[in-house]
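Chemist: fold the following.
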Amino acid sequence: MKSGGLNPIFKIIFFAILIIWGLSVLYPLLWTLLDALKNNDQFFRKMPWSLPDIPLLWSNFTYVWSEFSFDKYFMNSVVVTIGSTLLGLFLAATTAYVLARYQFKGSNFLYLIYIASMMIPFSLALIPLFFLLNSMHLTNSSFGLILVYASTLIAFGVFVLVGFFKSLPKEMEEAAAIDGASYFGIFFKVMLPLSQPGLITVGIVNVLNIWNEYIIGTILVNDPVHYTLPVGIAMMQAQMQYRTEWGPLFAGLLITMVPVLVVYMFFQRQIASGITAGAVK
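Modeler: Now for the predicted structure:
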């Protein structure tokens, strides 16, 4: 065996474990797709994990999209996810930059407050949060959800981005200041582009979390016009009452799952590199 190499037997075992792990992840997705192409008769006549009959019921997806207003739920999720992610990133980046580059009395304590807030279960704040937003007439609105979701993203963003900003050399700020750049110019034109790996990592993690969020959306929104996809799926099952239409229900789950899977597939390298860069720095 070459120095620094890996024994062929260990390679085989390693790849076998990866294949088994990959199949264990793909199987639930494949099972969901197969069940989305069935009707109730196939569910009760066959085993739940059996193959669907021919012709495949692709109409389950159009049925869910139109009859259960998944077109509206999808657009609501897109608007809320993008809006809250951009707002949360902006607030986290500006806060992290100040805490990392400017030392003032209480800056370290303020940073610890942000980190400590990540340990508090958000469910403890749901009731006072509801009354606060209700008094401000921000319940049953996408804008209210964007504000709440953005506020929940700040602590994690600050935690990741402070390390990036601290690692950047101060000479770059000084050079930009000599060239006549203002504080805002230094931040937006110099420091923010250099922290792009951290911004991408925080942004993607936040997108995945917000897209799948259910509890806050259920409590703050009870108007179907502003439902997001996770809330829409729960309402869809409730509307079915005593007869659950399993095929359309699985189709709705796939409509919810596919966007986040696509986002993760395209940006998985950026997530890994961003986290690694933050850890090294």
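Chemist: CA atoms for contacts and neighbours, from now on please.
Modeler: OK.
Chemist: what sits against S117?
Modeler: Counting by Cα atoms under 8 Å, 6 or more residues apart in numbering, S117 touches A155.
Chemist: how near is the residue positioned nearest the centre of the chain to P28?
Modeler: Geometric centre of the chain, nearest residue: L208, 1.6 Å, by Cα atoms, centre = their mean. To P28, L208 is 19 Å away according to Cα to Cα, to the nearest Å.
Chemist: alongside the first, I'd like the structure of this one:
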Amino acid sequence: MNRIRWLAVIAAAGLGIFGLSFVDGWISHDRELLGEGYRRVHIVLNAWRSAAIPVLTLGAVAALATGIGALIAVRRPGIPGWLLMGGSVVTLAVIGATLVPNGQDGHASSVQLTPAWLTGVGIGLAAVMVAGAVAVVRPHRQAAVALCVVGAIGVVGGIGGRWLGLQVSAGTGAHWSDGSYTRPATADQEPETLTITSGSFEIADRWAGTWESSGWTVVLTDDPACPDSRGTYHAHGEGGTGVDLRFVKVVDTCHDGARAADLEDGIWARDP
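Modeler: Below is the predicted model:
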């Protein structure tokens, strides 16, 4: 094919990747919530959601920029060829990094990320972009070696960025800190104070034990009132600043659900 047709192919592939980036089909996200037994939550992500950011998002943006650059190059041949080559290689590298499984294990939950069906489609389109850029630019050997190095750095950086991003995102979402929270009286419960201190918790004189967390999930163990029971909850931030807590039970059989009823009844307001 001639130069114009190759540029059109690059543009179509780049814009195609960007368009597909909004479709849920790039990353398979599996989370296991631990407790007495476990609950598995499975979702499929696009390039603009949670664990796909920022690495896969960068690939989509690079594909868009390269595709637009190819369209401009059709009218303005003076566009530097290395921009098309660099953009295509970066797109392929960071999307290719998604092929490597990624995971994070915590006390209360574990997360596993694996490629979904659109990852293969994206890599194929990115490879077409690279082939088209090579056909248009025809880089000499030294430039080709430099681009291979850039690609390798992009893959390694993408893998590392995905791992770091998952560790940070899975470790955030905690709306609490050491201190005390008070829940006013409700129709079923007396007013009580929850105290969290260095990995332990105490609620009045009724409940106490170990407090472990992963993201917004907390696990309660070693409670003398029910030493063999393990409670798993989601702790949601409430109030205008998100510092108050609302608990949603995943599983807790302590005293036939009495501890769960206590925690879930009302909002626990952060004490000044």
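Chemist: TM-score of the superposed pair?
Modeler: The TM-score (TM-score structural alignment, normalised by the length of structure 2) is 0.23; 95 aligned residues with a Cα RMSD of 5.3 Å.
Chemist: check whether the residue nearest to the centre of structure 1 really touches V262, as I assumed.
Modeler: No - here L208 of structure 1 does not reach V262: they are 10.7 Å apart, not a contact under Cα atoms under 8 Å.
Chemist: between these two, what contacts are shared?
Modeler: With Cα under 8 Å, 6+ apart, L208 of structure 1 and V262 have no common neighbours.
Chemist: host element of the residue nearest to the centre of structure 1?
Modeler: For L208 of structure 1, the host element (DSSP states H and E) is helix 196-211.
Chemist: which residues does the host helix or strand of I127 of structure 1 contact?
Modeler: Using DSSP H and E, I127 of structure 1 maps to helix 126-135. Outside of helix 126-135 of structure 1, the residues within contact range by Cα under 8 Å, 6+ apart are T139, G144, I216, I219, L220.
Chemist: check which helix or strand covers the third one.
Modeler: When elements are defined using DSSP H and E, I216 of structure 1 is found to belong to helix 215-220.
Chemist: can you give me how far that helix is from the chain middle?
Modeler: On the basis of Cα atoms, centre = their mean, to the nearest Å, helix 215-220 of structure 1 sits 16 Å off its chain's mean C-alpha point.
Chemist: so what does the helix or strand following it touch, helix or strand wise?
Modeler: Next helix or strand after helix 215-220 of structure 1 toward the C-terminus (DSSP H and E): helix 229-240. With contacts taken as 3 or more Cα pairs under 8 Å, 6 or more residues apart in numbering; DSSP states H and E, helix 229-240 of structure 1 sits against helix 70-101, helix 246-280.
Chemist: give the buried residues for the last one.
Modeler: Neighbour-count burial for helix 246-280 of structure 1 flags 246-257, 260, 264, 270-271, 273-275, 278 (criterion: 16 or more other Cα atoms under 10 Å).
Chemist: what is the burial count for the residue lying closest to N102 of structure 2 once chain neighbours are set aside?
Modeler: Leaving aside its sequence neighbours, N102 of structure 2 sits nearest to L113 (Cα to Cα, 6 or more residues apart in numbering; 5.0 Å). Counted with other Cα atoms under 10 Å, the neighbours of L113 of structure 2 add up to 24.
Chemist: ok, now how distant is L113 of structure 2 from M85 of structure 2?
Modeler: On the measure of Cα to Cα, L113 of structure 2 and M85 of structure 2 end up 29 Å apart.
Chemist: swap in C148 of structure 2?
Modeler: In terms of Cα to Cα, C148 of structure 2 sits 11 Å off from M85 of structure 2.
Chemist: please enumerate the helices of the stretch 151-272 of structure 2.
Modeler: 258-264 (DSSP state H, counting those that start in this stretch).
Chemist: okay, strands next: where are they in it?
Modeler: For the stretch 151-272 of structure 2, the strands defined by DSSP state E, counting those that start in this stretch occupy 179-183, 192-197, 200-203, 207-214, 217-221, 231-238, 244-251, 269-270.
Chemist: next, count neighbours for R246 of structure 2.
Modeler: Neighbour tally, R246 of structure 2, other Cα under 10 Å: 22.
Chemist: that one contacts A235, doesn't it?
Modeler: Yes - using Cα under 8 Å as the test, R246 of structure 2 is close enough to A235 to be in contact (5.7 Å).
Chemist: just the endpoints, please. Distance across stretch 183-202 of structure 1?
Modeler: 24 Å.
Chemist: for L192 of structure 1, see how far away the nearest residue to V78 of structure 1 once chain neighbours are set aside is.
Modeler: What sits nearest to V78 of structure 1 in space, not counting adjacent residues and going by Cα to Cα, 6+ apart, is W211, at 7.9 Å. Noted for W211 of structure 1: a distance of 25 Å to L192 of structure 1, by Cα to Cα.
Chemist: between those two, who's got more neighbours?
Modeler: W211 (21 against 18).
Chemist: ok, now which ones touch that one?
Modeler: W211 of structure 1 is in contact with S77, V78, T81, L229, P230, V260, counting by Cα under 8 Å, 6+ apart.
Chemist: tell me which of those residues is nearest to T201 of structure 1?
Modeler: Closest approach to T201 of structure 1 among the contacts of W211 of structure 1 (Cα to Cα): V260, at 14.3 Å.
Chemist: show me the contacts for that closest one.
Modeler: If a contact means Cα under 8 Å, 6+ apart, then V260 of structure 1 has V207, L208, W211 as its contacts.
Chemist: can I get those in CSV with distance to P128 of structure 1?
Modeler: Output for those, formatted as CSV (distance: Cα to Cα, whole Å):
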residue, distance to P128 of structure 1
V207, 25
L208, 26
W211, 23
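Chemist: pretty sure W207 of structure 2 is touching D262, no?
Modeler: No - at 9.7 Å, W207 of structure 2 does not count as touching D262 under the criterion of Cα under 8 Å.
Chemist: common neighbours of the two, please.
Modeler: Common neighbours of W207 of structure 2 and D262 (Cα under 8 Å, 6+ apart) do not exist.
Chemist: Three-state assignment for G103 of structure 2, please.
Modeler: strand (DSSP: H, G, I helix; E, B strand; the rest coil).
Chemist: what about it, how many neighbours?
Modeler: 17.
Chemist: give the contact list for it.
Modeler: Per Cα under 8 Å, 6+ apart, neighbours of G103 of structure 2: S110, V111, Q112, L113, W163, L166.
Chemist: quick one: the closest residue to the fifth one other than its chain neighbours from I159 of structure 2, how far?
Modeler: Same thing as W163 of structure 2. Of all residues not flanking W163 of structure 2 in the chain, N102 sits nearest, at 6.3 Å (Cα to Cα, 6+ apart). Computed as Cα to Cα, the N102 of structure 2 to I159 of structure 2 distance reads 8 Å.
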